[in-house]
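Novice: Fold the following, please.
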Amino acid sequence: MIKILMIEDDVELAEILSEFLSQHGIEVVNCDEPYTGISAATTQQYDLLLLDLTLPNLDGLEVCKRISKQKDIPIIISSARNDLNDKVEALECGADDYIPKPYDPKELLARIQSLLRRYNKKPAQERGLPNKNNLFRIDHDAREVYMQNRKLELTRAEYEILTLLISKKGYVFSRESIAIESESINPESSNKSIDVIIGRLRSKIEQDPKKPKHIISVRGVGYKLEF
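Specialist: As a prediction, the model looks like this:
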């Protein structure tokens, strides 16, 4: 049976959708509070996340960003906020689909089924599974990174920075963007602190940390990953 997590503070709507989806072989677990939802999404196994944007205490876009950084799970945004900027930002934060409220539950069912079909066809390396052509493998559930099947012993900050660099191979990240994207790093951290973490990462993945071939410095900008 398909099991999805819903983060929706409209309890009546959640009950209606849960009852409808259960008739089509989909079990729904709803959290009406964002922090409870984040905890459930990142510590338990679900096939898909259905997320509202207008939530108490924490905006749904931030919820989407936090979950997508920690968990490899398909995400559908379900929201009455129809502003184009919200849609764009939701997709940039890790959402896979956006369905505006109100909608027919039949349309939601079709989108869930379509997304799960696409997701299950993703190449192995995109799901964090082993691939002989990939130097790195990320296990999002365990928050671990493997290099040529060797588990890297990483601090939380090192894990966040390395997976960020891996996510966009060849893309140059500024030190400022690295700090912003890493939850365990203060966005106001000095460039020096980022450089220190990069130095530690190089010592763990480079044959010669003084002549790095993977984490490359881009003068005046930041860092990129090559492999």
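Novice: use CA for all of it now, contacts and neighbours both
Specialist: Will do.
Novice: all strands for this structure, in order.
Specialist: 2-7, 26-31, 48-51, 75-79, 97-100, 136-139, 144-147, 150-151, 173-174, 215-218, 222-225 (DSSP state E).
Novice: As a markdown table, those with mean neighbour count and distance to residue 88 would be great.
Specialist: Converted to a markdown table, the strands of the chain look like this (neighbours: other C-alpha atoms under 10 Å; distance: least, C-alpha to C-alpha, whole Å):
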| stretch | mean neighbour count | distance to residue 88 |
| --- | --- | --- |
| strand 2-7 | 22 | 20 |
| strand 26-31 | 20 | 25 |
| strand 48-51 | 24 | 15 |
| strand 75-79 | 24 | 11 |
| strand 97-100 | 18 | 9 |
| strand 136-139 | 22 | 26 |
| strand 144-147 | 16 | 29 |
| strand 150-151 | 12 | 35 |
| strand 173-174 | 18 | 21 |
| strand 215-218 | 17 | 29 |
| strand 222-225 | 20 | 25 |
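Novice: Turn those into TSV, columns for distance to residue 67.
Specialist: Below are the strands of the chain laid out as TSV (distance: least, C-alpha to C-alpha, whole Å):
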stretch	distance to residue 67
strand 2-7	12
strand 26-31	14
strand 48-51	10
strand 75-79	9
strand 97-100	15
strand 136-139	14
strand 144-147	16
strand 150-151	23
strand 173-174	21
strand 215-218	26
strand 222-225	23
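Novice: Which one of these lies nearest to residue 157?
Specialist: strand 144-147 (12.1 Å; C-alpha to C-alpha).
Novice: Let me see the contact set for the nearest residue to residue 134 once chain neighbours are set aside.
Specialist: Once flanking residues are discounted, residue 134 sits nearest to residue 125: 7.2 Å by C-alpha to C-alpha, 6 or more residues apart in numbering. When contacts are counted by C-alpha atoms under 8 Å, 6 or more residues apart in numbering, residue 125 is found next to 131, 134, 137.
Novice: Before we compare anything, build this one as well:
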Amino acid sequence: MNKVLLIDDDVELTTLLQEYLVEEGYDVATGTDGGTAIAAAARNAVDLIVLDIMMPRMNGIEILQRIRKLSQVPVLMLTARGDDIDRISGLNLGADDYVTKPCSPGELAARVRAILRRANQPAAGAATDTLRAGRLVVHPGNRTAEWDGQPLELTGTEFSLLEVLARNAGQLISKQDISKRAFGKPLTPFDRRIDVHISSVRQKLGLRQDGQSRIKSVRGQGYQLLLD
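Specialist: Model prediction:
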């Protein structure tokens, strides 16, 4: 049974979401402050954290920053409707996904299922053999990757994207195909999640000797993992 931690100071909403997720088969704990989330991440005590951005004392962005210094536990952010800055900031800092409030329990449960599915197993239909693309080594079986012999600290979402790029190294692959292969769903209009996550993976891979990013962006078409 996957353990989910809900962090939100809206007790009524948290209770509603907790009851729904429990019925869906999750072991659910709740908290009203960032310290609870940070402590759980430090102990590896949960499989996923649902974190509201608008929190008292320490907001969700600050909490996420501290969590990512300790753990790569999946984090699903709850954001205000239309607040693109917070969404992009959260994704840049390593959030796996976001849901806008007010949200239905069904929508939240669907996002939780999708994130945990990506975190717990290789992408659908993917082989578990080791992938090699230049100095990049990807292990789909345990969802880890190395660059030049050094482990890469990747969130579950970042790993899923990198795996798709590694399987198609040197080839241009559209964002629509990336979304379908990495997440099992089509890309929706104006959705920038892939762009933001790719930006984070780029930083972790560093630059080529010629100063170019190792993940090339082709405007209006998609992305390509360049081989050294």
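Novice: related to what we said a few turns ago, of the contacts of residue 125 of structure 1, just say which sits nearest to residue 91 of structure 1.
Specialist: Residue 91 of structure 1 lies nearest to residue 137 out of those, by C-alpha to C-alpha, at 23.7 Å.
Novice: Do I have it right that the closest one meets residue 130?
Specialist: Yes: the pair residue 137 of structure 1 and residue 130 qualifies as a contact (C-alpha atoms under 8 Å) at a distance of 6.1 Å.
Novice: if we can go back for a sec, closest to residue 80 of structure 1 out of the contacts of residue 125 of structure 1?
Specialist: Nearest to residue 80 of structure 1 among the contacts of residue 125 of structure 1: residue 137, at 37.3 Å, using C-alpha to C-alpha.
Novice: residues in contact with that closest one?
Specialist: Going by C-alpha under 8 Å, 6+ apart, residue 137 of structure 1 touches 125, 128-131, 145-149.
Novice: ok, the residues you listed in structure 2: which stay?
Specialist: Using both residues aligned by TM-score structural alignment, their matches' C-alpha atoms under 8 Å, structure 2 keeps these contacts from the contacts of residue 137 of structure 1: 129-131.
Novice: where's residue 197 of structure 2, which helix or strand?
Specialist: Taking DSSP states H and E as the criterion, residue 197 of structure 2 maps to helix 193-205.
Novice: which element follows that helix toward the C-terminus?
Specialist: Downstream of helix 193-205 of structure 2 (by DSSP H and E), the next one is strand 215-218.
Novice: Which part of structure 1 matches the helix or strand that that next one is followed by?
Specialist: Using DSSP H and E, the helix or strand that follows strand 215-218 of structure 2 towards the C-terminus is strand 222-225. Per TM-score structural alignment, strand 222-225 of structure 2 has no counterpart in structure 1.
Novice: what's near enough to touch the residue positioned nearest the centre of structure 2?
Specialist: Structure 2 has residue 96 as the residue nearest its centroid, 2.1 Å off, counting by C-alpha atoms, centre = their mean. Residues counted as contacts of residue 96 of structure 2 (C-alpha under 8 Å, 6+ apart) are 74-76, 115, 155-158.
Novice: If we use 7 Å, what do you get?
Specialist: 74-76, 155, 157 (C-alpha atoms under 7 Å, 6 or more residues apart in numbering).
Novice: Next: residue 52 of structure 2.
Specialist: So residue 52 of structure 2 contacts 7-8, 60, 77-79 (C-alpha under 7 Å, 6+ apart).
Novice: and what of residue 95 of structure 1?
Specialist: So residue 95 of structure 1 contacts 64, 75-77 (C-alpha under 7 Å, 6+ apart).
Novice: In those residues, find the pair that's most separated.
Specialist: Maximum pairwise distance among the contacts of residue 95 of structure 1 (C-alpha to C-alpha): 9.6 Å, between 64 and 76.
Novice: is it true that residue 80 of structure 2 touches residue 99?
Specialist: No: if you go by C-alpha atoms under 7 Å, residue 80 of structure 2 and residue 99 don't touch, sitting 8.6 Å apart.
Novice: Need the overlap of contacts for those two.
Specialist: Contacts common to residue 80 of structure 2 and residue 99, judged by C-alpha under 7 Å, 6+ apart, are absent.
Novice: what about the helices in structure 2?
Specialist: 11-23, 34-42, 60-70, 84-92, 105-120, 156-167, 175-183, 193-205 (DSSP state H).
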